[in-house]
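> Got a predicted model here, sequence first, then my questions.
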Amino acid sequence: MIIVKIIGGLGNQMFQYALARSIELQTNTEVKLDLQGFETYQLHNGYRLNCFNIAEKVATKSEIEKYIGSDSYFYKAIRRFCPSLLRKFQTEKNHTQYDSSLFELKNAYLDGYWHNGNYFEPVREQILKEFTVKGELSKGATELRERIASSQSVSIHVRRGDFLKHPDVGVLEIDYYKRAVEHIMSHVESPEFYVFSDDIEWCTEHLNFIENCHFVNSTVDELDDLTIMSSCKHNIIANSTFSWWGAWLNNNPERIVVAPKVWMKVNPQNFRWALDEWTEL
């Protein structure tokens, strides 16, 4: 059995689940999720994967302890400083880089973010089905979805919020969005732009140079936003796994996705998040 740790915001949770599901589907190995971290995790609305139509299999506490030991300070120290002492405990080796050896494992606990679309591209159609929201969208999101279906809609995601407190990640400059909009306008006839953000007031003030632009304030949560972004014809994403998924879930075969070339201001190992077919600016 494989156990995959789930933690972080919605975008990170989706990467972790997509890896888990891909391993299960491609190797016929039982894979379960470790959700114990959310007992104390207070950020980003907590665990959100259960809002999707996923194949949720949750590992028990005893199953997890067989792989990584208990939650005592002793085992916590081993996992942090000497993880190699735990034979079944495997942390991510190189962030964003594909590791094919994960699909050869039979008994392991995987701790990482797994930010690489190659892990689950072979099972894309199944992942698309499972990452659909249970129930109905909000009224505002439903009306917006109908509007964008009849236009050359382009989502723009602006991530601020907690990124303002993380200078190593950094908030994207306005110049990136100017260049991204220019790129779309040179390739798409009569585009309509829809801005999604955790700081829509800032966007209204600083992105008012964009023509045919709508600042979205009718959605009620991140599930609304993710669904509507993925329903747009094209996407301009931020340096955020949340908008990464908004673009990946976009099933338009002619979609144009613009992503920031500089994803993190501090990135000495040159980790890369964008897919090869996306345009990096």
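Nice, thanks for sending it over.
> drop to CA atoms for contacts and neighbour counts, all remaining ones
Noted.
> Next, work out how far apart residue 105 and residue 165 are.
38 Å (C-alpha to C-alpha, to the nearest Å).
> neighbour-wise, which of these two wins?
Between residue 105 and residue 165, counted using other C-alpha atoms under 10 Å, the more crowded position is residue 105 (15 against 11).
> contacting residues for the nearest residue to the more buried one once chain neighbours are set aside?
What sits nearest to residue 105 in space, not counting adjacent residues and going by C-alpha to C-alpha, 6 or more residues apart in numbering, is residue 2, at 7.7 Å. Applying C-alpha atoms under 8 Å, 6 or more residues apart in numbering to residue 2 gives the contacts 29-32, 105-110.
> Okay, one more to line up with it:
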Amino acid sequence: MKIVTFWGGLGNQIFEYAYYQWLKNRYPMENIYAYYPKAGLMAHNGLELFKCFDVIEPPCNKVITIIATILFYLNKILNRLGLPSLFTCTMQNKLYNSIFHCDWWQDKMYYAENYNLDFTNLKMNLKNQQLLKIINDTNSVSIHIRRGDYIKSNIADIYGGICTEKYYDRALSIVDKSISDNKQYIFFSDDPDYVREHYSIPNIIIVDWNNGEDSFMDMYLMSKCKYMILANSTFSYWSAMFNKTKRMVICPSKWNNLNFPDITQSEWIQIEM
């Protein structure tokens, strides 16, 4: 028996599902369960993965939840004390035979280069329908700017200083030189007012209407654009991975300031800051 933790935002939940599938293939004779900690899902929009994608939800029951909850909080205590957790598999120790598996699993070793999940429940409102037509009819460029929690003092040290204004200026310059005509710049951001204040380029659309449980629509729409400028965000990352028609993807050379997850695809253009 093994238990995989699903926590964080939608992008992280996709990484965790890919790991869950990898683990099932590695241990085909074992039962692989899921654990959905409320504390680990409350920061964003809760458990979105199975609402947004056509995937089978991993099994869970009360007994599994009790066992996993004990291990989840015991693991937190051991981490704070600086002690190793011998019963939990993480990306650092890779104890795959462990019962409890709790990490972000941001590594290409857990999924194929063509890994894909199909969106579901696409009840598109009129604005999204109109935008999708524009995306399909133009040389559409998605620009994802993540601010929100990234500028909070307790998180800025981890994710800040990477996708700066200089990064976006360089990325836009690269894209601009690659497109001769019919350009359409589409900004996706959790801070649309910031985008309005800082960007006044021609042919710009600022998507500010997909919020709350509809926020995953931004990932879907970005995944349809022909050119992509990513933020250092797992949400941004999977929009590019699921894009079957992309011509160019620009991303930062690192995804955070603590570790260096091996997730960037070889054909993507990396900008160092």
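On my side now, so go ahead. In this text, all values refer to a predicted model and were calculated from it rather than measured experimentally.
> ok so, going back, just the buried members of the contacts of residue 2 of structure 1?
29-32, 106-110 (16 or more other C-alpha atoms under 10 Å).
> Distance to residue 120 of structure 1 and secondary structure added to those residues, as a markdown table?
Converted to a markdown table, those look like this (distance: C-alpha to C-alpha, whole Å; DSSP: H, G, I helix; E, B strand; the rest coil):
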| residue | distance to residue 120 of structure 1 | secondary structure |
| --- | --- | --- |
| 29 | 15 | coil |
| 30 | 16 | coil |
| 31 | 14 | strand |
| 32 | 16 | strand |
| 106 | 18 | coil |
| 107 | 20 | coil |
| 108 | 18 | strand |
| 109 | 18 | strand |
| 110 | 16 | strand |
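> Just send those residues back as TSV, with distance to residue 240 of structure 1 too.
Formatted as TSV, those follow (distance: C-alpha to C-alpha, whole Å):
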residue	distance to residue 240 of structure 1
29	31
30	30
31	27
32	26
106	32
107	31
108	28
109	26
110	22
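> what are the ranges of the strands in the stretch 151-281 of structure 1?
152-158, 191-197, 213-215, 234-236, 257-259, 279-280 (DSSP state E, counting those that start in this stretch).
> Which among these is found nearest to residue 25 of structure 1?
Nearest to residue 25 of structure 1 among the strands of the stretch 151-281 of structure 1 is strand 257-259 (27.7 Å), distances taken as C-alpha to C-alpha.
> The closest one packs against which elements?
strand 234-236, strand 279-280 (3 or more C-alpha pairs under 8 Å, 6 or more residues apart in numbering; DSSP states H and E).
> so it matches what in structure 2?
Across structure 2, the stretch matching strand 257-259 of structure 1 (TM-score structural alignment) is residues 249-251.
> Pick the most buried one from the helices and strands packed on strand 257-259 of structure 1.
The highest mean neighbour count among those, using mean count of other C-alpha atoms under 10 Å, belongs to strand 234-236: a mean of 29.
> Helices of the stretch 101-250 of structure 1, start to end?
Along the stretch 101-250 of structure 1, the stretches classed as helices by DSSP state H, counting those that start in this stretch are 124-130, 139-149, 174-187, 200-206, 222-231, 241-248.
> Next, format those as JSON lines and append mean neighbour count and distance to residue 256 of structure 1.
Converted to JSON lines, the helices of the stretch 101-250 of structure 1 look like this (neighbours: other C-alpha atoms under 10 Å; distance: least, C-alpha to C-alpha, whole Å):
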{"stretch": "helix 124-130", "mean neighbour count": "16", "distance to residue 256 of structure 1": "18"}
{"stretch": "helix 139-149", "mean neighbour count": "15", "distance to residue 256 of structure 1": "16"}
{"stretch": "helix 174-187", "mean neighbour count": "15", "distance to residue 256 of structure 1": "8"}
{"stretch": "helix 200-206", "mean neighbour count": "14", "distance to residue 256 of structure 1": "22"}
{"stretch": "helix 222-231", "mean neighbour count": "23", "distance to residue 256 of structure 1": "12"}
{"stretch": "helix 241-248", "mean neighbour count": "23", "distance to residue 256 of structure 1": "9"}
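> max-length helix in structure 1?
For structure 1, the helix that runs over the most residues, judged by DSSP state H, is helix 10-27.
> angle of that helix against helix 241-248?
On the basis of axes from the mean of the first three to the mean of the last three C-alpha atoms, to 10 degrees, helix 10-27 of structure 1 is oriented at 50 degrees to helix 241-248.
> how far apart are helix 10-27 of structure 1 and its match in structure 2?
Following the fit onto structure 2, the mean deviation recorded for helix 10-27 of structure 1 is 2.3 Å by mean C-alpha distance after the TM-score superposition for structure 1.
> Go ahead and measure how far that helix is from the middle of the chain.
Computed by C-alpha atoms, centre = their mean, to the nearest Å, the separation of helix 10-27 of structure 1 from the middle of its chain amounts to 11 Å.
> okay, now the closest residue to residue 258 of structure 2 other than its chain neighbours: neighbour count?
Spatial nearest neighbour of residue 258 of structure 2, chain neighbours left out: residue 158 (6.2 Å); criterion: C-alpha to C-alpha, 6+ apart. Using other C-alpha under 10 Å, residue 158 of structure 2 has 16 other residues around it.
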